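Participant: Mind folding the following:
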Amino acid sequence: MSTASPVLSRQANDPSFPNIWQELKWRGLVHVSTDEATLEEALAGDPITYYCGFDPTAASLHLGHLVQLLLLRRLQLAGHKPLGLVGGSTGLIGDPRQTSERVLNTKEVVSEWVESLGNQVSNYLSFDGDNAARMVNNLDWTGGLSALDFLRDIGKHFRVGTMIKKEIVAKRLNSEEGISYTEFSYQILQGLDYLNLHRDYDCVLQTGGSDQWGNLTSGTELVRKVEGQHVHAIGTPLITNADGTKFGKSEGNAIWLNPEMCSPYTFYQFWLNTADADVADRLKVFTFLTRDEIAEYQQKVETEPFRREAQRRLAWEVTSLVHGEEQTQKVIDASAAIFGGGELEGIDEDTLTAVGTELNHVVLPATDDHSIIDLLVKSELVGSKSEARRTVKDGGAYVNNVKITDEAQSFGSNQALHGRHLLVRRGKKNMAMVSLESEV
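Facilitator: All right, here's what the predicted structure looks like:
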């Protein structure tokens, strides 16, 4: 693995800060931590080894994980040595959720997801140089551990009274469903991770979301009790929107980093739709722009919000980071073409299909030709055939960006993009996607 990626090679921390700790604080990436003064001193000194764990509870990472991935990268750019941990064993157990017990996945599924997540994590780190990243899997040190050894050597260092005070555990204990011994034991396994990484790599810092603080401190306490060493942890804040809603979902669906689960087009549109009140904070957390650059964009939001320059820069930066610059440009070109600024024929089918998910999308038989009147009505761009006829007469009906003036004109697979898709538009901005599908 190398730093050949143009996105990685372009990344840098902001030199206007005296040290990386001060930059992390300014970017809003520190919600809670172990002793701040000692941690700042450690990060400003010689390179240290640090880690973050990612459990394979799905086939892909999502935007919440991107916060951790970028924190790992910022610390690496400061000269420190990252360990990317994918939880082959903790993924078999499952971190306790706020509401109910997890459904355990099979070992085969977890193994597949371990590989998938490991590849994703690797994309955000450099594996070259003196502080090259390394990937680890906690199944390597737990797979052969017997239950007796686990209880004797590790379990004896944990006090049940302390464990049940952890926020999520306490919440689950007070619920009707309660919590299983399996999920209750998760924090011990995560503590064991830190102990092993400290022993094998001299790891002295773990990062994670602030909702994981109980698990993070399980590790710091275990290292202190067993090794007599004081190690560190950083809990990042949970990202929320200015209106208090949960960040990282679009239409109720998670924004995944895997393009097969969330298309680059949908991903780009998510960032482009960032509210003015949130965009400066998103630039701080999810991009490597300097504070002077972010201040300029914040000023533009205040003086010329209609230009949405900050949102466009945010969407470009994060989509390029996750999907690459070439794919991001394709998405931008597709967006322009859809609104009449380019050739629709140049849009690949995957992107066009993704566009359909963002619009009102209807499926009609490919065996029939469909009049412009039917297309407008069935795509719900108008409420009636008479309104559709007025739209055509007034010059407001378009199919694939071509103005339609004949209300009798029909469309089928021969006129469709990639033989399947018709982009139907009323006026400048009211659009729908009609897909022509053959009956099976």
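Participant: Could you use CA atoms for every contact and neighbour count after this?
Facilitator: Fine.
Participant: From G161, how far off is the most centrally placed residue in the chain?
Facilitator: Central residue of the chain (Cα atoms, centre = their mean): L63, 1.9 Å from the mean position. Using Cα to Cα, to the nearest Å, one gets 34 Å for the distance from L63 to G161.
Participant: How about V318?
Facilitator: When distance is defined by Cα to Cα, V318 is 43 Å away from G161.
Participant: So if I had to pick from the two, which one is more boxed in?
Facilitator: Between V318 and G161, counted using other Cα atoms under 10 Å, V318 has the larger neighbour count: 22 against 8.
Participant: Might one say that the more buried one is in contact with L289?
Facilitator: No - with contact defined as Cα atoms under 8 Å, V318 does not reach L289; the gap is 11.1 Å.
Participant: Give the residues shared as contacts by the two.
Facilitator: Applying Cα atoms under 8 Å, 6 or more residues apart in numbering, one finds that no residue jointly contacts V318 and L289.
Participant: right, and L29 touches I239 too?
Facilitator: No - the pair formed by L29 and I239 falls short of the contact definition of Cα under 8 Å, at 9.7 Å.
Participant: one more, for comparison:
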Amino acid sequence: MELIELSSVIDVLVERGFIKQFTHEKETRELLEKEKVTFYIGFDPTADSLHVGHFLALMLMSHMQRAGHRPIVLVGGGTAMVGDPSGKTDMRKMLTPDDIEHNVQCIKKQVGRFIDFEDDKAIMANNADWLMNLNYVEFLRDVGVHFSVNKMLTADCFKQRMEKGLSFLEFNYMLMQSYDFLELNKRYNCTMQLGGDDQWSNMIAGVDLIRRKEKKPAFAMTATLLTNSEGKKMGKTVGGAVWLDPAKTSPYDFYQYWRNVEDADVEKCLSLLTFIPMDEVRRLGSLKDAEINKAKKILAYEVTKSVHGEEEAKKAETAAEALFGAGKDMSDVPTVAITKDMMGGSLLDALVYTKIVPSKSEGRRLIQQGGIVVNDQKVTDVNATVKETDFKDGSMMLKRGKKKFYKITIE
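Facilitator: You can find the predicted model right below:
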């Protein structure tokens, strides 16, 4: 792992476009130049895999570790019992303790690919260790006394929920996250919290709690959210989130997601999601027209390698080249299966069954726009059926849109 000079880590993060806000910019810069600090980023285990949005946070954490600072990966086994209202228009689904514990274990495995935990270079913690056994009355007297309800209600994470209704359950989330920072400060001398900019209100509250209660310095800085040139969050597809777990988003589909980003987003993605030097990032991002595809291939390969390893990245790259070139190796194309009794039935039904499309209406729209191709033949009839003659050597090739390929087999 290449180490970054301590004095340059903020400059590196700013140059690459990570940093959005500081609570105390001057003091933070001075601290990171002079000392090795312990910092943390929290991940609530609301699913059994991290997704592309979390990947940016992991890259931020990795840059900091390369500069000699010690990360704490905080898994929110306790806060997940409540649910973070930030960025949500409705209350999150309540998870059972068993669901949360399963998700925690899955996330722990994924994080190890990005963060070096050897020789105490990083810490893995779970806030269930201190939140689940709190005495509520003592907590209110010890922590709640430092929070102004009037001030809390001005926070963005609460403001946008006031019209639809904010449960008292979720209203506690800010206190719990602030308490996490306080607890990590006491246990590990953690002085800094990092996270997405949607966590700004919660992070300010944690910094304020430590400074009020402990009379000690504490800092926070937020990272920009991963958005495209139109300001929309990246990492979403028609089928849902782009996951880091290969069982939820295959390495090939993951590769193809980055291979197909808009031209205007290539430089930003290379900057935030790879370790390619910025001079090269700017050169690749400045390529025009057909040349920009070279940059997209590099982006797709580098990000897939980081998440899934070099072998899977090479497989995905080879499969993509085979499909777009003259090759015929389909071994790494995503495979989906239909049942025998679907033979002779509606192609639309098969598309929905295999989750190639999320709904019949979406399937009809794609067919009407020429976006479904079976074995190199464009499907023009929304009432088309699945035919035995379409299956050669037990499988049928289907293309959705310009670049999404599937191998369909029969169960």
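Participant: The residue nearest to the centre of structure 1 matches what in structure 2?
Facilitator: Matched by TM-score structural alignment, L63 of structure 1 corresponds to V52 in structure 2.
Participant: Give me the distance between that match and A128 of structure 2.
Facilitator: From V52 of structure 2 to A128 of structure 2 the distance is 25 Å (Cα to Cα).
Participant: again, but for N293 of structure 2
Facilitator: On the measure of Cα to Cα, N293 of structure 2 and A128 of structure 2 end up 46 Å apart.
Participant: Check F254 of structure 2 too.
Facilitator: For F254 of structure 2, the distance to A128 of structure 2 - Cα to Cα - is 32 Å.
Participant: Repeat that for E230 of structure 2.
Facilitator: Taking Cα to Cα, one finds E230 of structure 2 at 38 Å from A128 of structure 2.
Participant: Who has more neighbours out of those two?
Facilitator: A128 (18 against 8).
Participant: In contact with the more buried one, which residues?
Facilitator: Residues near A128 of structure 2 by Cα under 8 Å, 6+ apart: 76-79.
Participant: And D197 of structure 2? What does it align with in structure 1?
Facilitator: Mapped onto structure 1 by TM-score structural alignment, D197 of structure 2 lines up with S210.
Participant: doesn't T236 make contact with its match?
Facilitator: Yes - the pair S210 of structure 1 and T236 qualifies as a contact (Cα under 8 Å) at a distance of 5.2 Å.
Participant: what is in contact with those two at once?
Facilitator: 31-32.
Participant: So between these two, which is more surrounded?
Facilitator: Here S210 of structure 1 and T236 are set side by side on neighbour count (other Cα under 10 Å), and the busier one is T236, at 23 against 18.
Participant: quick one: the more buried one from T274 of structure 1, how far?
Facilitator: Computed as Cα to Cα, the T236 of structure 1 to T274 of structure 1 distance reads 21 Å.
Participant: could you pull out the strands for the stretch 1-150 of structure 1?
Facilitator: Taking DSSP state E, counting those that start in this stretch, the strands of the stretch 1-150 of structure 1 run over residues 32-33, 49-54, 81-86, 134-137.
Participant: Who are the packing partners of the second one?
Facilitator: For strand 49-54 of structure 1, the contact count by 3 or more Cα pairs under 8 Å, 6 or more residues apart in numbering; DSSP states H and E identifies helix 63-77, strand 81-86, strand 203-209 as packing neighbours.
Participant: post-alignment, the longest one versus structure 2, mean distance?
Facilitator: For helix 63-77 of structure 1, the mean distance from the matching residues in structure 2 following superposition reads 0.7 Å, by mean Cα distance after the TM-score superposition for structure 1.
Participant: Repeat that for the shortest one.
Facilitator: Plainly put, strand 81-86 of structure 1 ends up 0.4 Å away from its match in structure 2 on average once the two are laid over each other (mean Cα distance after the TM-score superposition for structure 1).
Participant: before we move on, back to that, any idea which of the contacts of A128 of structure 2 is closest to D99 of structure 2?
Facilitator: Proximity of the contacts of A128 of structure 2 to D99 of structure 2 was ranked by Cα to Cα; the top entry is G77 with 10.0 Å.
Participant: what does T237 of structure 2 align to in structure 1?
Facilitator: T237 of structure 2 maps onto S250 in structure 1, by TM-score structural alignment.
Participant: check contacts around that match.
Facilitator: When contacts are taken as Cα under 8 Å, 6+ apart, S250 of structure 1 is in contact with F270.
Participant: Likewise for T34 of structure 1?
Facilitator: For T34 of structure 1, the residues meeting the contact criterion (Cα under 8 Å, 6+ apart) are 232-234.
Participant: Equivalent analysis for K236 of structure 2, please.
Facilitator: If a contact means Cα under 8 Å, 6+ apart, then K236 of structure 2 has V242 as its contacts.
Participant: Tell me how far it lies from K213 of structure 2.
Facilitator: Counting by Cα to Cα, the gap from K236 of structure 2 to K213 of structure 2 is 41 Å.
Participant: just to revisit the earlier point, take the contacts of T34 of structure 1 and keep only those in strands.
Facilitator: Among those, the members falling in strands (DSSP state E) are 232-234.
Participant: before we move on, back to that, which residue is the nearest non-sequential neighbour of the match of D197 of structure 2?
Facilitator: What sits nearest to S210 of structure 1 in space, not counting adjacent residues and going by Cα to Cα, 6 or more residues apart in numbering, is G235, at 4.2 Å.
Participant: Tell me the counterpart of that neighbour in structure 2.
Facilitator: Residue-level alignment of G235 of structure 1 against structure 2, with TM-score structural alignment as criterion, gives T222.
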